[in-house]
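A.B. asks: Following is a predicted model, sequence given first.
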Amino acid sequence: MSPRSSSGFPFPPKPCSPSLSRTLPPCLRVIPVRDATKLGRLRELASSRQLDALILQLPENVVYVTDYWPLLGMTFVVFPVDGEPALVHSNFETEAKTWIKDVRIAVSESVTEVADAFANGLEVVRQVLEDRGLARAKVGYEGSFSSVGTGFLKYRTNSVTPGSLETMKRKLPGVSWEDATDLLYEARSIKTELELEKLRVANEVSGFGLEAMYLGLTEGVREVDLATKIENASVTRGVGYRGAEHVIACAFVSSGEFTAETYGVCFGNSPKKLRKGDFVMLEYDVVVDGYSSDMSRTYVVGQPDLKQRHLLETVYEAQVEGVRMEKDGLPAKEVCKKAEDIIRKGGYGEHLKHYFGHGVGVTIWEPHPYIHSKSSDLLKAGMVHSAEPGAYVHGYGGVRIEDNVFLSRSGPVYLSTYRPIQE
């Protein structure tokens, strides 16, 4: 099996490696930049639906439009089709670092008043709409998001519930509402150059954790301790790296025969100790200033034996050859079928459990492109997705190798580069 460096795919200009990551000059503050390409695409899609504006509250959409990653999820964005956006910011949040000039404060609570943060935010949104002549506008909202990205406080998530919509209708009585979920997903599926740079950083910060995993594969180490070490590496080395301010890392480590069950029962991060010869699988999600990476690695404690090596190389070949065929306009299902064919030829057809990949961006899991053998999606230049084929042999062990890939106009580019397979 040839290493990826000779597979023909271009690497990002600054791949994650210990020597490089330690010599880059620190940058302690990100300066948000207005992404005209992204905003223009969103306006075009909203206009095609005859919408006058979008009102957004989910942290993933707030960061998408404004570059500000809300701490609590109490922030609103008013995005007119004509004119500049406004940010309605809770007094409970940190200072909003954003390029937006119209930033208004909504009082969530004070020493003299117990307030309804959501309703108070909408009251300020109403003022924005009146100021912009949009009090009776047709507005798109986040009506049916099924997978919701968190704010910086990862234990708090927000969603637009039926009760939330009723409050919105009550506070903004002149507005007519339309669910814009599919519009937002479509806009987010194509990444701009500025977004791509954010995703590169997220992948490089993830690489710090992958390195910690590889160096920490020691007999007797507990799964939970290895997971903690992985997360700690990305957070401590990631904050300040290439301007990163906030980093969330979530590592899920399983070992031995339980690596075959990783897509069934949630085994892992347990007190179980690694044994020599064990498969060790990492599912690793990292978010840097609101942009995500979604990675997996499978290594062996010690050196893989011939049987393990065959499974590892089969899955690796499936990933590389699936990615190699990607181009603008190709049906996504063809990539998945290619990878599955390789895994079947390797003798693991009955051990396939899932698709080849999914979109990655302001959430870990974006619906486009959905790279499944039954998918109707077409690959488009500008998309970023996971590439995560796997084979899971019950009672023996499983292998998944997952990287993030950017589809440029000239072909696929790996965003993640750290040791895809054990040498």
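C.D. replies: Everything's here; your move.

A.B. asks: CA atoms for contacts and neighbours, from now on please.
C.D. replies: Noted.

A.B. asks: can I assume Ser296 sits in a helix?
C.D. replies: No: using DSSP: H, G, I helix; E, B strand; the rest coil, the assignment for Ser296 is strand, not a helix.

A.B. asks: Do I have it right that Val323 meets Ala387?
C.D. replies: Yes: between Val323 and Ala387 there is a contact under CA atoms under 8 Å: 7.4 Å.

A.B. asks: here's the one I want to compare it with:
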Amino acid sequence: MQAAGMESITLLWNQQPVFWIIWRNPTLVRNVPFLQEEKQEAGGFKFISPSATHLARRRFPIDRYEQLQHKMIAAGLDAVICRLPENVLFLTGYWPVSGIGCVVCPQVGNPVLIATDLEEQYMIKNRIKDVRFVPYGTLSSGDIYEQTTVVLREIADEFDLIEKKIGYEASFETIAPPMNSAEPTIPAQRTAAMIKAVFQGPDLLDATGILNELRAIKSPYDITQLQIVHEIAESGLAVFVDMLKRGAREIDISSAVEAEIARYGFGYKGMQHVRAWAQLMTGKRSSQAYSPFPASSVKEVQQGDMAVLELAVVADGYWADLTRTRAVGSATNEQLNAYRAIMEAQGKIRPLLREGNTGAAVDAAGRKIIAGAGYASGFIHLTGHGLGYKYHEPVPMLHPESHDVLQAGMVTSVEPGIYRAGEWGIRVEENVVITKDEPLYLSAFLTDLI
């Protein structure tokens, strides 16, 4: 049965018949999640192919390797080896389970992914054709570094990389976890020694700058993945709003938020693995919610509390970083004024989130609004930071001293906040995709204080 305002015709796509749908009513499109992207206007109708759309939104940007290879040529590198899960995700589309494997990207030729044999079942989103598995996890598997060394030597011989210049992730101090976030594996001394022993070249070179520069620009595929993780995050925000009542404990609310996100997110639009970290600080504790390390407690929510929820969500390696503040019951006039200043700052910043503006200019615009409302001393942190493959990324920075120039495809948080020491705190954090024109906000969840 066809819905009102819908007709159907059959067209050829790649020489195959495809059932296309013509939607006369845009509302119908908005109500069907997997039809929300890849729309084409034609003759006043909206032509959308469910099958073509579904494929397009999963398409991984293969030109990413070419971009890396150009950077390697400029830096004098013959290959780059990445082991951190966030960089393996960036280069392959696959979010590693443990972080034990790596991806080898030669300056000439196609990349090679090395992974444990236990991970093959999770590689639905991997876009690397050349995957080489090493045994792991049993008594007969042997040492994983020795097994990896054997495969790396094969790759070094195949791509003529012996005694060549190799780049690796030397300067990543904070990292995103693998799927098994309980026990991340990082490239430390033993990894560096293994690479040096195999390739026998000069000292390893730091490729961190190259990787961060490339990672700052998200592809349409990446943005689709980020839209999905934000939809999942909103399921947890709804629980936060519903459970925030006098007498409830911070830890009970935050753990319920995390549980709902896992329940809702697993399998949602193809996501295999979802995890959340919800940190709730209420009452006087909310005045310290600016901390990079907020934490829930056993404190019971009281009438009149400000409740600041800092929420990190990861789905198949893509991250959301959202903050919402709610008043429990009522708010004072000062708190309402501070909230209005924050939302006015958000509004002032919005038109500046486009290609060509600097991070410092964006920060200054919001900071000026808050200072004008009398809360300059209460806005004590930066306005925003990059995100996407990690909870917090270094590019772009919306900071008073930032020289970062916004480019289309960058993703940043926008999080003005005001804090009264020992009393209360208020922050509203959005995640935004920079474009040449209007910015794309990844979450539409309510920001109301009450």
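C.D. replies: Sure, I can see it. The structure presented is a predicted model; accordingly, all values stated were derived computationally and were not measured.

A.B. asks: With both chains overlaid, what TM-score comes out?
C.D. replies: Taking TM-score structural alignment, normalised by the length of structure 1 as the basis, the two superposed chains have a TM-score of 0.89; 405 aligned residues with a CA RMSD of 2.6 Å.

A.B. asks: With neighbour numbers in mind, choose between Val323 and Ala387 of structure 1.
C.D. replies: Using other CA atoms under 10 Å as the criterion, Val323 of structure 1 and Ala387 rank with Ala387 on top: 30 against 24.

A.B. asks: what sits in contact with each of Val323 and Ala387 of structure 1?
C.D. replies: Contact criterion CA atoms under 8 Å, 6 or more residues apart in numbering; residues shared by Val323 of structure 1 and Ala387: Val405.

A.B. asks: and the gap between Asp357 of structure 2 and Gln407 of structure 2?
C.D. replies: Careful, residue 357 of structure 2 is Asn and not Asp. Distance of Asn357 of structure 2 to Gln407 of structure 2, computed by CA to CA, to the nearest Å: 8 Å.

A.B. asks: Which one of those two is surrounded by more residues?
C.D. replies: Between Asn357 of structure 2 and Gln407, Gln407 has the larger neighbour count (other CA under 10 Å), namely 20 against 15.

A.B. asks: Now name the helix or strand holding that one.
C.D. replies: Assigned by DSSP states H and E, Gln407 of structure 2 falls within no helix or strand.

A.B. asks: tell me the contacts of the residue lying closest to it once chain neighbours are set aside?
C.D. replies: Excluding the flanking residues, the one nearest Gln407 of structure 2 by CA to CA, 6 or more residues apart in numbering is Glu355, at 4.5 Å. Contacts for Glu355 of structure 2 were tallied using CA under 8 Å, 6+ apart; they are Val405, Leu406, Gln407, Ala408, Ile434, Thr435, Lys436, Asp437.

A.B. asks: In structure 1, what residue corresponds to the fourth one?
C.D. replies: Just to be clear, that refers to Ala408 of structure 2. By TM-score structural alignment, Ala408 of structure 2 lines up with Ala381 in structure 1.

A.B. asks: Now do the strands in the stretch 101-250 of structure 1.
C.D. replies: Using DSSP state E, counting those that start in this stretch, the strands of the stretch 101-250 of structure 1 run over 102-106, 109-110, 113-114, 138-141, 176-179, 247-255.

A.B. asks: ok so, going back, shouldn't the match of Ala408 of structure 2 be in contact with Pro369?
C.D. replies: No: judged on CA under 8 Å, Ala381 of structure 1 makes no contact with Pro369 at a distance of 11.0 Å.

A.B. asks: With neighbour numbers in mind, choose between these two.
C.D. replies: Of the pair Ala381 of structure 1 and Pro369, Pro369 is the one with more neighbours under other CA under 10 Å, namely 26 against 20.

A.B. asks: and the more buried one, what pairs with it in structure 2?
C.D. replies: By TM-score structural alignment, Pro369 of structure 1 lines up with Pro396.

A.B. asks: counting contacts, what elements does the helix or strand harbouring that match pack onto?
C.D. replies: Assigned by DSSP H and E, Pro396 of structure 2 belongs to strand 393-398. Strand 393-398 of structure 2 is packed against helix 208-215, helix 359-372, strand 384-386, strand 411-414, with contacts defined by 3 or more CA pairs under 8 Å, 6 or more residues apart in numbering; DSSP states H and E.
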